[in-house]
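Asker: Model the following, please.
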Amino acid sequence: MAEVHSRSSHRELRVQAGASDNVTANELFDIEEQRNRLSRMFCFDGMGGALLIEPSFPGCGMIDAGKGDLIYSNALYEIKAGDRLFRSVDVRQLITYSALNYVSKRFQIDSLGLFNPRVGVSATIPVDDLCAEISGKQSSDLFFDIVAAISSGDISR
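Answerer: So this is what the prediction gives:
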C-alpha cells in the first residue's frame, strides 16, 4: 500500500554498521549519501509537499497495472539509482504512467521527474512541456493516442 508522508512526518532510514558482514565501508558511505540526497530532494527542500510512495496506476489495454516510485508536490518521479545518467526508456516509463493516470484520473500530476541519488542528478519538467517536446502534441492528445494504441488490439505483445 502507498504511504503518504508530510515533511514533518519524514521517516529516516538508518544504516547500522555491522548490519551485514558483506557490506563494506564504501558501500555504507554510498548508502548514507543516497539517503541524504533523497531526504534533501523530497523532504527538506522547503516545498513542504505531500509525499506519496509507490503510487498505483491501473492497467489499460495491453499494459498491466504498475507502481511508480513516488509523487511529490504533484510531480511524478522515478528514482534511478544506477551508476548512469538518464535514458530515453526512463522518460517512456514516466509517459506510460502518465497515460495510465490520464485514463484513471487518480492523481493530479503536473510535472514529471527523474532523480538519481547515487549520481546526484535530477531533472523535472512540466508534463505539457515534455509532451510538446517529444510529440508536438498537448499532453491530453498524446495520452489519448497512447491509450488508443494500447487498447486497440492491433499491437501484439
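Asker: alpha carbons only for contacts and neighbour counts from here, please
Answerer: OK.
Asker: For Asp154, see how far away Leu51 is.
Answerer: From Leu51 over to Asp154 the distance is 38 Å, taken as Cα to Cα, to the nearest Å.
Asker: One more, so I can put them side by side:
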Amino acid sequence: MISEQHFSSSFTSVWHKITPLADTYWRRENLKIKRELSPIENRADPKLRGFLNELAFETFKKSKEMGLLPRKELIIPIAQNSVEKIANYIFRITNEEESIAQTLDNNAQLEVFGLTQNLMLFFPKTQSIIFRPKFSGCGIVSACEGDLIYNDCLYEIKAGDRKFRVSDIKQLLTYSSLAFLNGTLNFSKVGLFNPRNGYHWERTIDQLCIELSGMRESDVLSSITSHMTQLAISR
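Answerer: Prediction:
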C-alpha cells in the first residue's frame, strides 16, 4: 500500500481520466489566490524547513488546546517542549541529521513563532477545529490523516516556500473520497493555507469536482476510490 501523498502526486493517467481539466484549472486558479496574512521572514537554515514546519503545527495544536494567545513568551516554551518529539518524527522520515535540530536557536524560534502565529490568526475559533482527522484506507492507499477541519472545510497546511500545486488539491480529493466511501464526509469544502507566505485557497468539493471533470462530487469521489481498488488488484 502507498501513502495518500504518493497517490496524489503519481498515477498521472488515472488522475487525467478522473479530472481531465485539472492542470488547466489550476493554472488559472493559481492566478486568483490571495494573500490573507503577512508572510513571515525565512530566518532559519533551509535544511530545517520541514522540521520547523511540523514543529510549528504541533505548537499551534497544543497552544489552541491550552487556550493560549499568540504571544511569543507563551508560544516559544510550547515549541521547545515539542522539539524532541518532532525531531524523532522527522528523522524517521528523512534519516538525515541535518534535517532536524535538538535545540532552537534564535532564528529557529522566530520562524516557528511566525508560523504558529499565522496559524492561530487564520484559525481563531478553537471550538471549530478538528485536528488530524483520520481516514480509512482503500485499495492501494493506506489509512491516513489530514491536517485539520475548520468551519466545514478540510484544510491542508502547506508551509513550504512555494505556490500551491495541483497535487495539493488531488491530496484533498483523496481524503474526501476516503471519507465519502466510509460515510464520514463531515465537511463540504476543501482548502489550502500556507502560514509561511500567508496564501489561502478554498472551494466547495462539488464546485471543485465540476471544474476539474464536469461531474458532480459524488461521481468524482466514487471514481477515485474505484481506481484505488483497481490499482490494488492489478498489482
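Asker: related to what we said a few turns ago, which of Leu51 and Asp154 of the first structure has more neighbours?
Answerer: Neighbour count, other Cα atoms under 10 Å: between Leu51 of the first structure and Asp154, Leu51 has more, with 22 against 9.
Asker: leaving aside the residues next to it on the chain, what's closest to the equivalent of Glu54 of the first structure over in the second structure?
Answerer: When the second structure is aligned by TM-score structural alignment, Glu54 of the first structure is paired with Arg132. Of all residues not flanking Arg132 of the second structure in the chain, Asp147 sits nearest, at 4.6 Å (Cα to Cα, 6 or more residues apart in numbering).
Asker: tally of neighbours for the one you found?
Answerer: Residues near Asp147 of the second structure, counting by other Cα under 10 Å: 16.
Asker: what about the equivalent of it over in the first structure, distance to Pro58 of the first structure?
Answerer: Using TM-score structural alignment as the criterion, Asp147 of the second structure maps onto Asp69 of the first structure. Between Asp69 of the first structure and Pro58 of the first structure the computed distance is 15 Å (Cα to Cα).
Asker: if I read this right, the match of Glu54 of the first structure contacts Cys144, doesn't it?
Answerer: No: with contact defined as Cα atoms under 8 Å, Arg132 of the second structure does not count as touching Cys144 (9.3 Å).
Asker: Give me the secondary structure label for the residue most central in space within the second structure.
Answerer: Compute the mean C-alpha point of the second structure, and by Cα atoms, centre = their mean the closest residue is Glu156, 2.3 Å away. Per DSSP: H, G, I helix; E, B strand; the rest coil, the local secondary structure of Glu156 of the second structure is strand.
Asker: Check Leu94 of the first structure too.
Answerer: Once three-state DSSP is applied, Leu94 of the first structure turns out helix.
Asker: Which position in the second structure pairs with it?
Answerer: Aligned counterpart of Leu94 of the first structure in the second structure: Leu172 (TM-score structural alignment).
Asker: okay, now the residue nearest to its match when sequence neighbours are not counted: neighbour count?
Answerer: Once flanking residues are discounted, Leu172 of the second structure sits nearest to Val190: 6.6 Å by Cα to Cα, 6+ apart. Val190 of the second structure: 24 surrounding residues under other Cα under 10 Å.
Asker: what does the one 5 residues further on give?
Answerer: Using other Cα under 10 Å as the criterion, Pro195 of the second structure is surrounded by 30 other residues.
Asker: Let's verify the counterpart of the residue nearest to Leu172 of the second structure in the first structure: helix, strand, or coil?
Answerer: Applying TM-score structural alignment, one finds that Val190 of the second structure aligns to Leu112 in the first structure. Following three-state DSSP, Leu112 of the first structure is assigned to strand.
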